[in-house]
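1. Predicted coordinates and the sequence they were generated for:
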Amino acid sequence: MTVRRPAPSEPPVDLYGRRRPDRAMRVFHAVAETRFRWTTLINRKDPAGRVDDRRLDLTVVQRRVEAHDTDVVSLLLAAPDGRALPPWRPGAHLDVELPSGRLRQYSLCGDPADRHGYRIAVRRIPGGGGGSREVHDALRIGSRVTVRGPRNAFPFVPPGYGSDSARVHFVAGGIGVTPILPMVRMAHRLGIDWSMVYAGRSRDTLPFLDEIDSFGGRVTVRTDDEHGLPIAADLLPGVGPDTAVYCCGPVPMTALVAEGVRTLPGVELHSERFSAPPVVDGKPFTIELARTGEVIEVPADRSALEEVLAVRPDTAYSCRQGFCRTCAVRVLSGVVDHRDTVLTPEERADGELLICVSRCAGERLVLDL
C-alpha cells in the first residue's frame, strides 16, 4: 500500500553545448518534446507551477566562480533588509530582470530550507542573446536586481509524497545540474532510493562538483575526456520499472535520455532543457508587423521569435520553450498553430500567441507589433 504525504516544501554537436547542425537530433527531440509537454501540462495542476508575477527587489550578497573552463558563476540574492524570502520547491526558477531590461530565467540551485537567500548560477554564452554576458559583466556584490517568482515548471515529486515510483534517478549535463541539485538534496534528506549521473566534457567544466561529490557513491560523474561520449545506457544505469527519471541539460542530452526511456517500460520521465528546441515539422510563413508594416519571412526551420529579433532586437523573451509568456503578442489576422503549453483555450481564442514556439497554420500572420 502506498502512503501519500503532502509534497515538502541550433543544436549542439555534443551533449554539453558545442554547436554544429545535427539533423539526427530532430528525431530524438520529437520524443523529448512530447515528454516535456506532458510534464509541463501536469505541472499546471500544481500550485507550485502557477505563474507568480510578484516582484522582489534583491541584492547580490555573494558571487562565486563555480567552473573555470565553462565560465560559470553563482550569485546569492537576498533582501536588502534581511527579511525572509518566499518559499520554493526543488525545480523552481526566478525570472531575473537585468539592468538592461532583459528578462531571463535561472533555476534556483540553493537550499529551499534557506529562506534568506536565493542562489542562481549562470554560464557565460558568448554567442547568446546577451543575458549571460550581462550577468557576468554587470552584476557584482552589492548590485540590485528585480526578480519575479519563484515559480515551478519542473517540480520534484518524491516517492511516497505523490509519486507512484519506488526510486529516482537524476541525469544532469553541465549547467543543467542547477535544478537537479536541490532535488538531490531533498531525496537524500528524505532517505529515498536515488542515484545520479552527472556528465560533462571534463571535471573542470562541471559546476558545483564539490557539492555533488559529497553524496558519495550514489553519484556517477562521467566525462568525455575520461569515458568518451555517452550513449543512453550510460546515462540510465540501473534504471528499470518503478523509476522516475529527472533530467536537465542541453537538448541532445534530454533527447538521448528520452529515447532511452522510451524502451524501458514502467519508467517515468521529467525533463527540462536550457536551450531553445529545434523546430519540428515546421513550414515557412510570413509575419507582418502591424505597427510598422514590416514583413518578415520565417523559414521552416526557424522560430518566429528568431526572425522578429533580427529586426526588433528589443523584443522581450525568456524561456524560448513556450511556457513563461514573456514573448506573448496579439494576433490581428491569420490562423495560429499553437505549440505552447501554457495558454488557455480562452487566451488563444482571444488572439494571444507565444512567438517563441508557435507558428502559422496558413501562410501569413499579422501581429500587433
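-> Alright, I've got the coordinates.

2. From now on I want contacts and neighbour counts done on CA atoms only, so please keep to that.
-> OK.

3. For the longest strand seen in the chain, enumerate the helices and strands it packs against.
-> For the chain, the longest strand by residue count, based on DSSP state E, is strand 55-67. Helices and strands touching strand 55-67, by 3 or more C-alpha pairs under 8 Å, 6 or more residues apart in numbering; DSSP states H and E, are strand 72-78, strand 144-152.

4. between the shortest one and strand 55-67, how many degrees?
-> Looking back up the chat, that one is strand 72-78. Angle between the axes of strand 72-78 and strand 55-67 is 150 degrees (criterion: axes from the mean of the first three to the mean of the last three C-alpha atoms, to 10 degrees).

5. got the angle for the helix or strand just after strand 72-78 vs strand 55-67?
-> Proceeding N to C from strand 72-78, the next assigned helix or strand is strand 92-97, under DSSP states H and E. Interaxial angle, strand 92-97 versus strand 55-67 (the same axes, to 10 degrees): 110 degrees.

6. Next secondary structure element downstream of strand 92-97?
-> Counting by DSSP H and E, what follows strand 92-97 is strand 103-107.

7. what distance separates that next one from the middle of the whole chain?
-> Distance, stretch centre to chain centre, for strand 103-107: 9 Å (C-alpha atoms, centre = their mean, to the nearest Å).

8. In that strand, which residues are buried?
-> Within strand 103-107, the residues that count as buried by 16 or more other C-alpha atoms under 10 Å are 103, 104, 105, 106, 107.

9. Surely residue 240 touches residue 267?
-> Yes. The pair residue 240 / residue 267 is scored as a contact, 6.4 Å apart, by C-alpha atoms under 8 Å.

10. any idea how far stretch 232-242 is from the chain center?
-> 22 Å.

11. how close does residue 243 sit to residue 218?
-> Applying C-alpha to C-alpha, to the nearest Å, the value for residue 243 to residue 218 is 15 Å.

12. ok, the two, which is more surrounded?
-> For residue 243 versus residue 218, neighbours defined as other C-alpha atoms under 10 Å are more numerous around residue 243 (24 against 16).

13. which residues sit in contact with the more buried one?
-> 165, 166, 167, 168, 169, 266, 267, 268 (C-alpha atoms under 8 Å, 6 or more residues apart in numbering).

14. Including distance to residue 96, secondary structure and neighbour count, could those go into TSV?
-> Formatted as TSV, the contacts of residue 243 follow (distance: C-alpha to C-alpha, whole Å; DSSP: H, G, I helix; E, B strand; the rest coil; neighbours: other C-alpha atoms under 10 Å):
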residue	distance to residue 96	secondary structure	neighbour count
165	34	coil	19
166	36	coil	16
167	34	strand	21
168	30	strand	24
169	29	strand	24
266	38	coil	15
267	34	strand	17
268	31	strand	21
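
15. take the one below as the second:
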Amino acid sequence: MSAAPDAGLRLVVAHRGEAADGVVELRLRDPSGADLPPWEPGAHIDVLLGDDLVRQYSLCGAPADRSTWRIAVLREPGGRGGSAFVHDSLRTGDVVRVRGPRNHFALEPSPRYVFIAGGIGITPILPMLTAATAAGAGWRLVYGGRTAASMAFVDELRAEHGDRVRVLPQDEHGLLDLDVFDDDTLVYCCGPPALLDAIERRGRPGSLRVERFAPVEPAEPVRTGCFEVELAHTGTVLTVPPDRSVLEVLEGAGVQILSSCREGTCGTCETGVLEGTVDHRDSLLDAAERAAHDTMFVCVSRAGSRRLRLDL
C-alpha cells in the first residue's frame, strides 16, 4: 500500500555555491547535526520550495557522508518557477522541507560501464563513478554541455577520475558520439530529451538505463472510455473517466497518495497493481518492468483492462 503523505525532513542550507554558469550547488544538513537517511547512487529527493512548488533533484554527493546531501540546480528560464526560486531566493541558513530519497535510476552490477551525461544530467552520474570504481568495474564518462563554462563539477571529475573522463563542450566538439554499445557494457545516460531520444534509438535491449528530467510525449491511451480501479484493502471500486487521472480520482475519494511531479518522472506516486493490465504512460519503467504489470504511477498511467485492482 502506498504511503500516506508525510512532512519529510526539515534541512538547513549549510552551503551555497556556483557549480558552473547558471548552476547552483547546495549542501543540506539536519539542523541538529543528526545523520541523514542512507541513499545509493541514482537517488533523488523532493525539495518542497513552497505551496504547490515541489521539485526533484538528484543527490550528487557521497553516499557514505550521512551528514550532508548535495544537489545542483540549473536555472531554467522557461521553467515553472522552481529553479528561479532556488537561484533567486534560497540562501545559506534557510530551511527547506525535503522528502525521500527515492531511486528509479539505480546502478546495477556490470563488469563495464559507459556513462553519458548532458548538462545538469551529470548530477546522478557523479556518485555512480565512485561506486563503479569501488566495485572494480571498468568505466568511462562522456560528458557534454553547451559550453565549458556551463558544465558543472568538471574540475572535481578530472581531479578524482583523470583520463576516464572526457569533457566535450558542444561549441568546441559538436554533438556527442553515441555509438558506445559493446557486449558486457551497461550504458547509463542522463540529460536533455534530445540526448536521451538519440541514445534510445541506438540502444541494445537490456544495455541502456536512462533518467529523464522531463516527461516523454505519451501515445494515445489504450482505452478511450472509463475504467474502474478497485482498492484491495477496502473493496472500494472507483470509476476513472477519460478526463481525470487515477491519482485525481483517488484523491477525490479521500485516499492519501504521496505525489509530486504529476507528470510521470519522479516516481513518488508508485502504486502496486494486483490484477489487471496497465497502460503505462510514465518516463521511468523499462520494457520488462512495464510487461510485469505489477506497479504503476497513478499520476499519468491508466488501465489497459476494464478494471485494475490496486494495492491500496
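-> Noted; the coordinates are in hand. The model shown is predicted, which means the values in this text are computed figures rather than measured ones.

16. how about stretch 72-82 of structure 1, aligned to which bit of structure 2?
-> Against structure 2, the aligned range for stretch 72-82 of structure 1 is residues 23-33 (TM-score structural alignment).

17. Once you drop chain neighbours, what's closest to residue 232 of structure 1?
-> residue 260 (5.2 Å; C-alpha to C-alpha, 6 or more residues apart in numbering).

18. for residue 319 of structure 1, same thing?
-> Nearest to residue 319 of structure 1 is residue 105, by C-alpha to C-alpha, 6+ apart, at 6.6 Å.

19. Please apply the same query to residue 267 of structure 2.
-> With C-alpha to C-alpha, 6+ apart, the residue lying closest to residue 267 of structure 2 is residue 297, at 6.7 Å.

20. Equivalent analysis for residue 142 of structure 1, please.
-> residue 60 (5.2 Å).

21. okay, now that neighbour: neighbour count?
-> 21.

22. what about residue 101 of structure 2, neighbour count?
-> Neighbourhood size, residue 101 of structure 2 [other C-alpha under 10 Å]: 20.

23. And residue 48 of structure 2? What does it align with in structure 1?
-> So, by TM-score structural alignment, residue 48 of structure 2 is matched to residue 97.

24. My guess is that match contacts residue 149. True?
-> No. In this structure, residue 97 of structure 1 is not within contact of residue 149 by C-alpha under 8 Å, at 11.4 Å.

25. ok, back up a step: average offset of the longest strand of structure 1 relative to structure 2?
-> With the two structures superposed, strand 55-67 of structure 1 lies on average 0.7 Å from its match in structure 2, counting by mean C-alpha distance after the TM-score superposition for structure 1.

26. Which residue ranges of structure 2 form helices?
-> 82-89, 122-134, 154-161, 170-173, 193-202, 246-252, 287-292 (DSSP state H).

27. quick one: the third one to strand 9-20, angle?
-> Same thing as helix 154-161 of structure 2. 100 degrees.

28. which outside residues touch helix 154-161 of structure 2?
-> Around helix 154-161 of structure 2, the neighbours that count as contacts under C-alpha under 8 Å, 6+ apart are 165, 167.

29. buried stuff in stretch 37-54 of structure 2?
-> 39, 40, 41, 42, 43, 44, 45, 46, 47, 48, 49, 54.

30. Next, the distance between the ends of that stretch.
-> Stretch 37-54 of structure 2: ends 20 Å apart by C-alpha to C-alpha.

31. neighbouring contacts of it?
-> 55-60, 63, 66, 81-82, 85, 96-107, 124-125, 127-128, 131, 260-261.

32. and the counterpart of residue 166 of structure 2 in structure 1, how far is that from residue 367 of structure 1?
-> Superposed on structure 1 with TM-score structural alignment, residue 166 of structure 2 falls opposite residue 220. From residue 220 of structure 1 across to residue 367 of structure 1, the span is 49 Å (C-alpha to C-alpha).

33. more crowded one of the two?
-> residue 367 (21 against 18).

34. Contacts only, for that one.
-> Counting by C-alpha under 8 Å, 6+ apart, residue 367 of structure 1 has contacts 287, 288, 289, 290, 329, 330, 331, 332, 333.

35. how close does the first one sit to residue 178 of structure 1?
-> Pointing back at residue 287 of structure 1 there. Distance of residue 287 of structure 1 to residue 178 of structure 1, given as C-alpha to C-alpha: 36 Å.

36. These two: which is more packed in?
-> residue 178 (27 against 23).

37. Skipping adjacent residues, who's closest to the residue in structure 2 that that one lines up against in space?
-> Matched by TM-score structural alignment, residue 178 of structure 1 corresponds to residue 123 in structure 2. Excluding its sequence neighbours, the residue lying closest to residue 123 of structure 2 (C-alpha to C-alpha, 6+ apart) is residue 60, at 5.1 Å.

38. residues contacting whichever residue in structure 1 pairs up with the one you found?
-> With TM-score structural alignment as the criterion, the equivalent of residue 60 of structure 2 in structure 1 is residue 109. For residue 109 of structure 1, the contacting residues are 118, 119, 120, 121, 178, 179, 180, 181, 182, by C-alpha under 8 Å, 6+ apart.
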